[in-house]
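Could you look at this predicted model? Sequence included:
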Amino acid sequence: MAVLPENPMAEPLVSVALATYNGEKYIREQLASIFAQTHQHLEVIIFDDGSTDGTLEILKEMAWNRHNLIIHANAPQAGVVQNFSRAIAAATGDYIALCDQDDVWLPGKIKETLTCLQELEKSSSKGTPALVFTDLKVVEENLKVIDASYWHHMGLNPEYNSLNRALVENVATGCTILLNKATKELALPIPKEALMHDVWLLLTASYFGQVKYLHEPTVLYRQHSYNAVGAQRKGLFRHLAFVLEKALKNNLQLLAGEIKQAEAFHLHHQNRLSLNPAHQRILEAFIALKEKGLLGRKRQLINYRFLRSSWKNNLSLLLRG
């Protein structure tokens, strides 16, 4: 059982931004793990995306005696990115933790990431965007551990969180992220071109501020058939077959979504890009990939180190890029 502080209100307010859609099977367990956190000064902002199962009824039942559980019902099918964008916008805390509907948080998740984020803020000037993310344990529906490290499971390197790396690969899983208010204010509203809400937030913090990660898993990341984005791992031979099958197709397709996202980021921040000239050059070099021929693209990918964590993913990128 979590050991609670004597005066939770003396702690910083952390807003938990939770997007739901047809999540009745696991939402009770997820919320129970939030309310069992060692950091207790919380508000939970839930935006439901038009659930047709019993999700809303469960949420209302759990909220009736909790002033810090706030439920919003969207018009149906706003989509996961916009659902999260609205939840983050509604958050009133100094810090915002992102949450999926079907995982389980370990009891020290908020406290550990908050301590790390506050240390990061102390090393920066006031108002600097800052973001922290962590590893996860990949588990089955019954919470049996599949892999003690999501990063190992997916072949991800958390050190690859700089701007040039984040433009081609997201290593910051949303449900582990804690961000400060400065990151929120720069990132919102998240545009429709964003591939996912978490990578958009990572891009914002890596361009304008500070990013740090914790090796310790803070979430049990449940794998099941209804995950919006799952931990799908390809074996070596399956991956090579996939790469070779796709190698002859339009070699810009692989990066088309990432380039559109980068263009949207450029437009969103057009009046402040010059605050970091080095990062502006990196961003614009990435966008310029679409104007280059095959050899020019490959050269630019390597020169600016627009590379991913594993050699398998880089093989895919360079063969098709």
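In hand now; what should we look at? Owing to the predicted nature of the structure, the values given are computational and were not obtained by experimental measurement.

C-alpha only now, for contacts and for neighbours.
Noted.

Contacts made by stretch 310-321 with the rest, please.
Applying Cα atoms under 8 Å, 6 or more residues apart in numbering, the contact partners of stretch 310-321 are 155-157, 236, 239-240, 243, 246-252, 254-255, 294, 297-298, 301, 307-308.

before we move on, what about stretch 257-266?
Counting by Cα under 8 Å, 6+ apart, Leu167, Val168, Pro191, Glu193, Ala194, Leu195, Leu273, Leu283, Phe286, Ile287, Lys290 sit against stretch 257-266.

any idea how far the last one lies from Ile259?
Meaning Lys290. Per Cα to Cα, to the nearest Å, Lys290 is found 8 Å from Ile259.

Those two: which has the busier surroundings?
Ile259 (22 against 17; other Cα atoms under 10 Å).

alright, now check it against this:
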Amino acid sequence: MQNPLISIAMCTYNGGKYLKDQLDSIIKQTYKNIEIIICDDGSTDNTIDIIKEYSKKHTYIKLFQNEVNLGFVKNFEKSISLCHGDYIALADQDDIWKEKKLEQFILNINDNLLIYSDAIIMDGDGTISNKELIRPKGNLVKGKCNKAFLFTNCVSGNTLMFKKELLKYILPIPETITYHDIWIAFVASSYGTITYTEEALTYYRRYAEQITSTREKNYKSLRDRFNTKKDSNIKSVKDAIDNILVFKTINILDNEIKEIMEISLKHLTTFKNSYFNNKLFRILKKYKDEVFAIKKENKRMKYVRRISYGLKAHIMSFFTI
């Protein structure tokens, strides 16, 4: 196909403040054979008016309004399911795309099931920084690399595009998965291979409403800091359990990753009452360059130890700092 259709699956919810910037950046893409499928999840601001205004000028913009709020993961599932393209790209309502994003994706996806890029951080006013979302603190990964998504993720939903043949494997998106993008990345790198572009092709908008007190580390007291870190550890473990249980349902996984998942689950389900799991430590150490490929090489053993610790060990380490 010389000029395949690319569908852009977008979800909106009270996004009127930044939506025009995002729609303009998609409309200005150098690659022109596109459709934009927008599923709105019950906006009460001017989001619907903006979309209707744009759809009058650009007939390839299609609006679907949910009767009930689905939440962002299931809303993306709906938007994806309504796409007709040979390729499907995901779009958040408040980012901005570089003009050649889709062109670069089409040129570089080749035989891979999915392609993605890093993103450049900008603030709520649209001021663009020189910081990327993943690099330089982490790595992007490619190939048949599903082990890299067991505990972490570098494939942000707003930066990816995949081939329509992936739909039969990713839909429906499991109810218990933490985020749709880690599910899509894991599945794509299990059934085939993924790749990325060296150039970051999305401007990712980070604004005050997204920044939590935890990220800013505004602890009220030592006890507050302790409880916040404890709760964060417990939540991370719950998310990891939920993800791995879903990942296990894929029937083409090799024996290596199956073993890692089984040992990980045994440790994580007893996390609150354990200190250290030596069996998990040994297997993570053996496969550290695959499991923690997203982390910098000199940091991987740190994460091997961190995952192998139980909550009691994390508590002890806090008081020995």
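Alright, I've got the coordinates. Because the structure is a prediction, the values reported are computed rather than measured.

if we can go back for a sec, now restrict the contacts of stretch 310-321 of the first structure to buried residues only.
155-156, 240, 243, 246-247, 251-252, 254-255, 294, 297-298, 301, 307-308 (16 or more other Cα atoms under 10 Å).

Could I get the contacting residues of the counterpart of Asp49 of the first structure in the second structure?
Asp49 of the first structure maps onto Asp41 in the second structure when the alignment is built from TM-score structural alignment. Applying Cα under 8 Å, 6+ apart to Asp41 of the second structure gives the contacts Cys11, Thr12, Tyr13, Gln65, Asn66, Glu67, Val68, Asn69, Leu70, Gly71, Phe72, Asn75.

Tell me, how many residues neighbour the residue mapped onto the first one from the first structure?
For Cys11 of the second structure, the aligned position in the first structure is Ala19, judged by TM-score structural alignment. Per other Cα under 10 Å, the neighbour tally for Ala19 of the first structure reads 27.

Check Asn276 of the first structure too.
Count around Asn276 of the first structure with other Cα under 10 Å applied: 12.

any idea how far the match of Asp49 of the first structure is from Gly15 of the second structure?
11 Å.

Equivalent analysis for Leu70 of the second structure, please.
Using Cα to Cα, we find Leu70 of the second structure at a distance of 16 Å from Gly15 of the second structure.

Check the offset of the longest helix along the second structure from the chain's centre.
Scanning the second structure for the helix with the most residues, using DSSP state H, yields helix 222-247. For helix 222-247 of the second structure, the separation from the chain centroid amounts to 18 Å (computed by Cα atoms, centre = their mean, to the nearest Å).

ditto for stretch 310-321 of the first structure
Taking mean C-alpha positions (Cα atoms, centre = their mean), stretch 310-321 of the first structure and its chain are 23 Å apart.

Name the residues of that stretch that are buried.
Result for stretch 310-321 of the first structure [16+ other Cα under 10 Å]: buried residues Asn313, Leu315, Ser316, Leu317, Leu318, Leu319, Arg320, Gly321.

The fifth one falls within a helix, correct?
Yes - counting by DSSP: H, G, I helix; E, B strand; the rest coil, one finds Leu318 of the first structure located in a helix.

and Gly42 of the second structure, how many neighbours?
Count around Gly42 of the second structure with other Cα under 10 Å applied: 18.

actually Glu291 of the first structure, not the one I wrote
9.

residue contacts, it?
No contacts exist for Glu291 of the first structure under Cα under 8 Å, 6+ apart.

Please report the distance of it from His269 of the first structure.
22 Å.

before we move on, what about Leu254 of the first structure?
For Leu254 of the first structure, the distance to His269 of the first structure (Cα to Cα) stands at 24 Å.

next one: Thr173 of the first structure
23 Å.

which of these two has more neighbours?
Thr173 (19 against 13).

mind listing the strands in the first structure by residue range?
Ranges of strands in the first structure, per DSSP state E, are 14-20, 42-48, 69-73, 95-99, 104-105, 130-134, 137-139, 145-147, 178-180, 210-214, 219-222.

so the fifth one aligns onto which residues of the second structure?
Following TM-score structural alignment, the partner segment of strand 104-105 of the first structure in the second structure covers residues 96-97.

how close does stretch 234-241 of the second structure sit to the first structure?
Stretch 234-241 of the second structure, aligned to the first structure and superposed, deviates on average by 2.5 Å (mean Cα distance after the TM-score superposition for the first structure).

is it true that the match of Cys11 of the second structure touches Ala97?
No - here Ala19 of the first structure lies out of contact with Ala97, judged by Cα atoms under 8 Å, at a distance of 11.8 Å.

Neighbours of Val171 of the first structure, how many?
26.

Distance of the aligned residue in the second structure for it relative to Phe186 of the second structure?
By TM-score structural alignment, Val171 of the first structure lines up with Cys154 in the second structure. If you measure Cys154 of the second structure against Phe186 of the second structure using Cα to Cα, the figure is 11 Å.

Identify the contacts common to these two.
By Cα under 8 Å, 6+ apart, no residue touches both Cys154 of the second structure and Phe186.

For Ser33 of the first structure, which non-adjacent residue is closest in space?
Trp105 (5.3 Å; Cα to Cα, 6 or more residues apart in numbering).

list the contacts for the match of Val171 of the first structure?
Ile134, Asn139, Leu140, Val141, Ile294.

just to revisit the earlier point, can you pick out the residue with more neighbours from Leu70 and Gly15 of the second structure?
When Leu70 of the second structure and Gly15 are compared for neighbours, Gly15 comes out ahead with 20 against 15, by other Cα under 10 Å.

hang on, the more buried one packs against Ile48?
No - using Cα under 8 Å, Gly15 of the second structure is not in contact with Ile48; the gap is 9.3 Å.

To which residue of the first structure is Ile27 of the second structure aligned?
Using TM-score structural alignment, Ile27 of the second structure lines up with Phe35 in the first structure.

ugh, typo on my part, it should be Leu133 of the second structure
By TM-score structural alignment, Leu133 of the second structure lines up with Tyr150.

I'd assumed Asn157 was in contact with that match.
No - in this structure Tyr150 of the first structure lies outside contact range of Asn157 using Cα under 8 Å: 10.3 Å.
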